[in-house]
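A.B. asks: sequence plus predicted model, see below.
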Amino acid sequence: MHLLPRRVARTYIDAFEGLPREIWWLSLALLVNRAGTMVLPFLSLYLTRQISMTTSDAGRLVALFGLGSVCGSALGGWLSDRIDPIRVQQITLLLTGGLMLSLIGVQSVPMLGLLFFLVGLVGDAFRPAMMVAVTRCSPPELRTRSFALMRLAANAGMAIGPATGGWLAAYNYDLLFMVDAATCFGAAVVLLLTMPGAPRTDSGSDEDTVVASMAPLRDGPFLLFMLVIFMVAVSFFQIFTVMPLHLRDSYGLAESGVGSIIALNAGLIVVFEMILLRRLEKYEPLRIAAIGALLVGAGLALLPLGPPLAIAIVATGVWTVGEMLILPISTVIVSNRAPGSSTGGYMGLYMVTFGAAFIVAPWAGTAVYEAHGPLTLWASTGVIGLIAALGCLALRPALQGGRPRESYSAKEPSISETRS
């Protein structure tokens, strides 16, 4: 009985041994930042309860955050190919903290819409910069494990943020904005004190930089893969928009219960994701991504079977396993696909895809939920998961081998082969 904890501990030690020091500092900053992720999981509840908006109107307002996210992701990727991505992260964290504080007490719907857009714009410029920094600070053979550590840090923070946010929201929603801002400032301080900058790549002339920034738009298989990711993300973002409403309406959960469900997702990822990925490292990445897409949809499709609460817990376990399979693998696929001079462009477009999904997800999800009910919405996520899984399998021949400028091998590399 005592051997199991030791084996688990040994698995984690082996998984993260030898990672560059810079990756650990980046992951610490991300942990601090995500520990304060409290506003987004409760945004739909905040708008419907505190601002007295209808569900569909709240969905349209939250979609402005997604619009800002699209613009911010493109901006962050563009900037990261031109200036130090560490500086991009520092600046965007400081600005995001200020914007969070500016949301306190705002009741005007137009002003809320503007601020949501700006939070999405500035906040999501951080994400591609972070991914570019990880790519530059880790050699190819360590890149998969580096991204895994970043996801571990992010989800460890998410295990703290929403659960704490649920209790704070029950007392005063303004505290969510304050704590979220404080952790943005804290993460910026970590980077300012520990990271002088990311290694530079030889991007060539200004003309070469412009050409490189357009590379992902000329990569047909990559664009099709982004379409698949978009479909998965539209379903996945229902977790942060409609699922809190459904858990309130159908399961009778208060904010603290909703936060606990989301924290359960993060806790499962922290404990099991790295072990799961190590077990699957000999399998083809796109096959794993296909299973992940299917499980995300299947887990969400279980939600209308409840109450009881056990259904929501089981559903969370299923879509969490799907998340553990598709999200880290898709990030590595994108990172390995991008030539060095175009890393920011590829990562930026990857994050733009998630931002675009966040425009569609709250608007479409709340509209379907209000007009047709939860059964139609959650069944639709199951169908989308199946289509996305088939898309991953169909793209295997085109995406095998990594970068578009390289000749492909006859066999798609496994996860372990992308690390060596």
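C.D. replies: Everything's here; your move. Numbers count the residues shown, from 1 in each chain.

A.B. asks: contacts, neighbours, all on C-alpha from now
C.D. replies: OK.

A.B. asks: got the contact list for the residue lying closest to residue 214 once chain neighbours are set aside?
C.D. replies: Nearest non-adjacent residue to residue 214, counting by C-alpha to C-alpha, 6 or more residues apart in numbering: residue 345, 7.2 Å away. By C-alpha atoms under 8 Å, 6 or more residues apart in numbering, the contact list for residue 345 reads 74, 77, 78, 81, 212, 213, 214, 215, 216.

A.B. asks: same thing with residue 368?
C.D. replies: Contacts of residue 368 (C-alpha under 8 Å, 6+ apart): 374, 376, 377.

A.B. asks: burial check on the last one, number of neighbours?
C.D. replies: So that's residue 377. 25 (other C-alpha atoms under 10 Å).

A.B. asks: before we move on, what about the first one?
C.D. replies: Residue 374 has 21 neighbouring residues, counting by other C-alpha under 10 Å.

A.B. asks: near the nearest residue to it once chain neighbours are set aside, how many other residues are there?
C.D. replies: Sequence neighbours aside, residue 304 is the residue nearest to residue 374 in space, at 6.3 Å (criterion: C-alpha to C-alpha, 6+ apart). Number of residues near residue 304 (other C-alpha under 10 Å) recorded here: 21.

A.B. asks: below is structure B, check it against A:
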Amino acid sequence: MMAISAYFRKFDYRLWVLAGGWVASAMGFALAIPFISLYFHSELGISLTGIGVFLGVNAVIRSLFQALGGELADRWGRYHLMVIGQLVRSGIFLLMAISVYLNLGFFAIAGLLIFNSIFGAMFQPAANSTVADLVGADLRTEAYSIVRVAGNLGWAIGPAIGGYLSEHSWVLLFIIAGGMTLISGSIIAVFLRGIKRIIKSAEKFGIADVSVLKSHLILIKFTSLIFITYLVVSQFITPFSLYAVDFMGISKTHLGYLFTINGLMVVIFQMPTTKALRKFRLTIQMALGAVIYAAGFMLVGLTATFIAFAAAMIIITTAELFVSPPALAITANLAPEGRTGRYMGIYGFAVTAGWSLGPLLGCLLLDYFKPHFINFWGIIAVLALVAAAGYYFLTKKIPAEMNIRRNSNK
């Protein structure tokens, strides 16, 4: 008991408050977003290509606002950006519920989803930067693991509920998603007031900010690999959902269970995995994770039953345990003082671009290769291996002190 208490006291209490808000936010997100493509395809009759094009447009918009969100987090402070983002998103989810109830169709719901993505993109860099503000460099990897566990606790609960609700009431699904996002914003508003804003940037955000990349070749290479990685990772939401439900015939409820496996594994194994890997360079951890991603997605292409999908999800989630905390830690470590938000925004731009453009690529390739789906999943596995090679070779480029988990409490 004393050890647990000491562990909690090791971190600023506001990190745990932020983690609580992250649970509610992730639960709201996971209730709705994994199933929205199924709603478009199964309920509204939108083609895979049409869904992919919409997701591509959404990707461009979200990525731009992700980078802007990082700059605004440095200029205006984290607190207001996080609170406004979550409160607006909760209202948008409620408007989506009304749109479904009134049968307003694809364009109304798609438009609202774009606005939801914009405010989500503004929220994320501020939240990631807050983690970096609340802990020293020696605890960052562990702190990012904590908030990932929190987010995945919400992710473990959300899809199980969302899978059931998508079989019965889409309206109720979006209402509950909005309610959980409102709870997240309220937790942050009440308990995180007064978070110190870091040193303001003297420059204004704009096209000139590309100079940040020009002067930091390592950041260019790293974020390029992040983009490729999330092209791969993003396949396990929209393309995986459509493939498993509409082509392989598993139920939406079972799909929700698969995402719950993902969330529970992160909750249970993220912290032990982070500790077990602490002696490895962060880029080596990410290279190993990318290889595991390749194996997991290749198995998806050879799979047609719920049990086999569950096995593939376990492998994919194992890869996730290796990749996500080190990626955030490297970004925070590379950032000069007063530029954490900007660097998180650039990192978030790469993540969001990959995460959002990936479904466009996935939907187009699913449409092109059907019924020979193994070709599609093989391409995804090859992309993962390209990323793995990139992380391995980047190990020699990133200074050692920025590429290790520095923890005095080993």
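C.D. replies: Sure thing, it's come through. As the structure is a prediction and not an experimental result, all values here were calculated from the model.

A.B. asks: quick revisit: between the contacts of residue 368 of the first structure, which is closest to residue 353 of the first structure?
C.D. replies: residue 377 (21.2 Å; C-alpha to C-alpha).

A.B. asks: picking that back up, distance of the residue nearest to residue 214 of the first structure relative to residue 151 of the first structure?
C.D. replies: Going from residue 345 of the first structure to residue 151 of the first structure by C-alpha to C-alpha, to the nearest Å gives 21 Å.

A.B. asks: kindly report the same for residue 120 of the first structure.
C.D. replies: 20 Å.

A.B. asks: so residue 177 of the second structure touches residue 29, yeah?
C.D. replies: Yes: counting by C-alpha atoms under 8 Å, residue 29 is a contact partner of residue 177 of the second structure at 6.5 Å.

A.B. asks: so between those two, which is more surrounded?
C.D. replies: Neighbour tally, residue 177 of the second structure and residue 29, criterion other C-alpha under 10 Å: the higher count belongs to residue 177, 28 against 25.

A.B. asks: ok, the contacts of residue 368 of the first structure in the second structure: which stay?
C.D. replies: Contacts conserved in the second structure for the contacts of residue 368 of the first structure, counting by both residues aligned by TM-score structural alignment, their matches' C-alpha atoms under 8 Å: residue 377.

A.B. asks: all strands of the stretch 301-420 of the first structure, in order?
C.D. replies: Ranges of strands in the stretch 301-420 of the first structure, per DSSP state E, counting those that start in this stretch: none exist.

A.B. asks: residue 363 of the second structure versus the alignment partner in the second structure of residue 324 of the first structure, what's the distance?
C.D. replies: Counting by TM-score structural alignment, residue 324 of the first structure lines up with residue 321 in the second structure. Residue 321 of the second structure sits at a distance of 26 Å from residue 363 of the second structure (criterion: C-alpha to C-alpha).

A.B. asks: possible to save the contacts of residue 368 of the first structure as JSON lines with distance to residue 126 of the first structure?
C.D. replies: Formatted as JSON lines, the contacts of residue 368 of the first structure follow (distance: C-alpha to C-alpha, whole Å):
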{"residue": "374", "distance to residue 126 of the first structure": "34"}
{"residue": "376", "distance to residue 126 of the first structure": "35"}
{"residue": "377", "distance to residue 126 of the first structure": "31"}
